[in-house]
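Asks: Predicted structure and sequence below. I'll ask about it afterward.
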Amino acid sequence: MDLSGTQQQPTINQGDSTFSKKKKKIFDASDHISSISFNDAATLLAEKIETVGVEISRSIASEVLIQQKSEMTIQESALKLYPTLYEVEGLTEDERYRALSKIPDHPTQMLIFFSLPSSVGLEWVRRFLADH
């Protein structure tokens, strides 16, 4: 048997070991740089997410205020509905009460009713009752 081939093998392993240590040292340095870059990127991303979160919160708050104002307008209109229906000449008592019970279920229609001139109120209420 020739043992010279087996003696070279440990020499190759020692060379690999030295190369591996150098490679690891280089890798450690680049890992540190990558770590700093990753941390910077993560910090920037966190700042952007926070900014977007604040903007979304403001937008939601604004929408809530708009919704609340709209609901207040509808509530105020509902409070004025009976007196206004009472002023519509030609409505029967039955039509007035049916309109009073149906119109608030249709807030947009109620707002339209209040925007109409009084001369078309009777016809509008009768058509509304026929359709609803």
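Replies: Happy to help now that I have it. What you see is a predicted model; the values in this text were computed from it and never measured.
Asks: C-alpha from now on. contacts and neighbour counts both.
Replies: Will do.
Asks: which residue ranges form the helices in the protein?
Replies: All helices of the chain, identified by DSSP state H, fall at 4-87, 93-102, 107-115, 121-131.
Asks: any idea how far the longest one is from the chain center?
Replies: So that's helix 4-87. 17 Å (C-alpha atoms, centre = their mean, to the nearest Å).
Asks: Hey, what's the angle from it to helix 107-115? Just curious.
Replies: Helix 4-87 and helix 107-115 are oriented at 40 degrees to each other (axes from the mean of the first three to the mean of the last three C-alpha atoms, to 10 degrees).
Asks: ditto for the last one
Replies: Compare the direction of helix 121-131 with that of helix 107-115 by the same axes, to 10 degrees and you get 160 degrees.
Asks: Remind me what helix 121-131 packs against, helices and strands.
Replies: Applying 3 or more C-alpha pairs under 8 Å, 6 or more residues apart in numbering; DSSP states H and E, one finds that helix 121-131 makes contact with helix 93-102.
Asks: and the helix it packs on, what other elements does it pack with?
Replies: Looks like helix 93-102 contacts helix 4-87, helix 121-131 (3+ C-alpha pairs under 8 Å, 6+ apart).
Asks: Comparing the ones you listed, which stretch has the densest surroundings?
Replies: Compared across these, helix 121-131 shows the largest average neighbour count, a mean of 14 (mean count of other C-alpha atoms under 10 Å).
Asks: A further structure is provided below for comparison with the first:
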Amino acid sequence: MLSGKNNSGFGWDEHRQLVVAEDAVWNSYINSHKEAAQFKHRSFPYYDQLTAIYAKDRATGKDAQTAADIIEEIDAEDVAITNTHEERNDFHGCEADVSLDDMDLSGTQQQPAINQGDSTFSKRKKKTSDASDHISSTSFNDAATLLAEKIETVGVEISRSIASEVLIQQRSEMTLQESALKLYPTLCEVEGLTKDERYRALSKIPDNPTQMLIFFSLPSSVRLGWVRRFLADH
């Protein structure tokens, strides 16, 4: 009401931190609201801070906020509460602007009002924390699901790779076995190779699979020289 246009004759004294109005306006209001009498001469040193904390929720509604707004609001409220406590200490050490004669000393509800505000803030912060925890839990579940899918995909690829390597190895072993079976007959076909050289080659060449594959890839005309060089090196 203090910041709006329709203020019913009330205003705000920024210097004294008071709600101000003509006596007739106050008296008319008090007649309808007896409990308002104690606030006629009472200052509200935390009005600006409370407005900064609660004005946004009153204007937009809590449910209208996004998760980012909630987290940002918590940070802003923490700073505002810290400033409030600091200013509260300063306020108790300062001389009041309003004289003791004008103050209604029987009203001692200022501290409970502050406690009520702290309680409300705690509830709002708990709700915000619950919302943040829910968001974090949802994000964690999504991340876990995505990670599981990635692991499954990688597992399938690894299985395929292993199967491919096993197949290649099996084919290679089959080729080597076939070559080993054909080695002796092929050595017998090499002209000029002695019986002793044949047996020595038969015992050494299978121990070197790569060399055996090379032997079978050579034309017949050069196999004699290749076998003799191989036996000299091995």
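Replies: That came through, no problem. Values in this document were obtained by computation on a predicted structure and should not be read as measured data.
Asks: any idea how far residue 58 of structure 1 is from residue 112 of structure 1?
Replies: As judged by C-alpha to C-alpha, to the nearest Å, residue 112 of structure 1 and residue 58 of structure 1 stand 31 Å apart.
Asks: I misspoke; the intended subject was residue 32 of structure 1.
Replies: From residue 32 of structure 1 to residue 58 of structure 1 the distance is 39 Å (C-alpha to C-alpha).
Asks: now residue 15 of structure 1
Replies: Residue 15 of structure 1 is 63 Å from residue 58 of structure 1, by C-alpha to C-alpha.
Asks: which residues does the residue located most distally from the centre of structure 2 contact?
Replies: Centroid-distance maximum for structure 2: residue 192 at 77.4 Å, with C-alpha atoms, centre = their mean. By C-alpha atoms under 8 Å, 6 or more residues apart in numbering, residue 192 of structure 2 lies in contact with residue 224.
Asks: Please pull up the equivalent of it in structure 1.
Replies: Under the alignment by sequence alignment, residue 192 of structure 2 pairs with residue 90 in structure 1.
Asks: same thing with residue 226 of structure 2?
Replies: Match for residue 226 of structure 2 (sequence alignment): residue 124.
Asks: so who does its match touch?
Replies: With contact set as C-alpha under 8 Å, 6+ apart, residue 124 of structure 1 has these partners: residue 113.
Asks: and the gap between it and residue 88 of structure 1?
Replies: On the measure of C-alpha to C-alpha, residue 124 of structure 1 and residue 88 of structure 1 end up 10 Å apart.
Asks: Likewise for residue 56 of structure 1?
Replies: Relative to residue 88 of structure 1, and taking C-alpha to C-alpha, residue 56 of structure 1 is found at 46 Å.
Asks: just residue 3 of structure 1 next, same as before
Replies: Taking C-alpha to C-alpha, one finds residue 3 of structure 1 at 118 Å from residue 88 of structure 1.
Asks: Ok, residue 70 of structure 1 next?
Replies: 25 Å.
Asks: Same check on residue 77 of structure 1?
Replies: Look at residue 77 of structure 1 and residue 88 of structure 1: by C-alpha to C-alpha, they are 16 Å apart.
Asks: Next: residue 29 of structure 1.
Replies: Counting by C-alpha to C-alpha - residue 29 of structure 1 and residue 88 of structure 1 are separated by 86 Å.
Asks: what do you get for residue 101 of structure 1?
Replies: Applying C-alpha to C-alpha to residue 101 of structure 1 and residue 88 of structure 1 gives a distance of 16 Å.
Asks: for residue 26 of structure 1, same thing?
Replies: From residue 26 of structure 1 to residue 88 of structure 1 the distance is 90 Å (C-alpha to C-alpha).
Asks: Equivalent analysis for residue 46 of structure 1, please.
Replies: In terms of C-alpha to C-alpha, residue 46 of structure 1 sits 61 Å off from residue 88 of structure 1.
Asks: go on, residue 12 of structure 1?
Replies: From residue 12 of structure 1 to residue 88 of structure 1 the distance is 106 Å (C-alpha to C-alpha).
Asks: And residue 60 of structure 1, by the same measure?
Replies: Taking C-alpha to C-alpha, one finds residue 60 of structure 1 at 40 Å from residue 88 of structure 1.
Asks: again with residue 62 of structure 1
Replies: Distance of residue 62 of structure 1 to residue 88 of structure 1, computed by C-alpha to C-alpha: 37 Å.
Asks: Likewise for residue 67 of structure 1?
Replies: Separation of residue 67 of structure 1 from residue 88 of structure 1 (C-alpha to C-alpha) stands at 30 Å.
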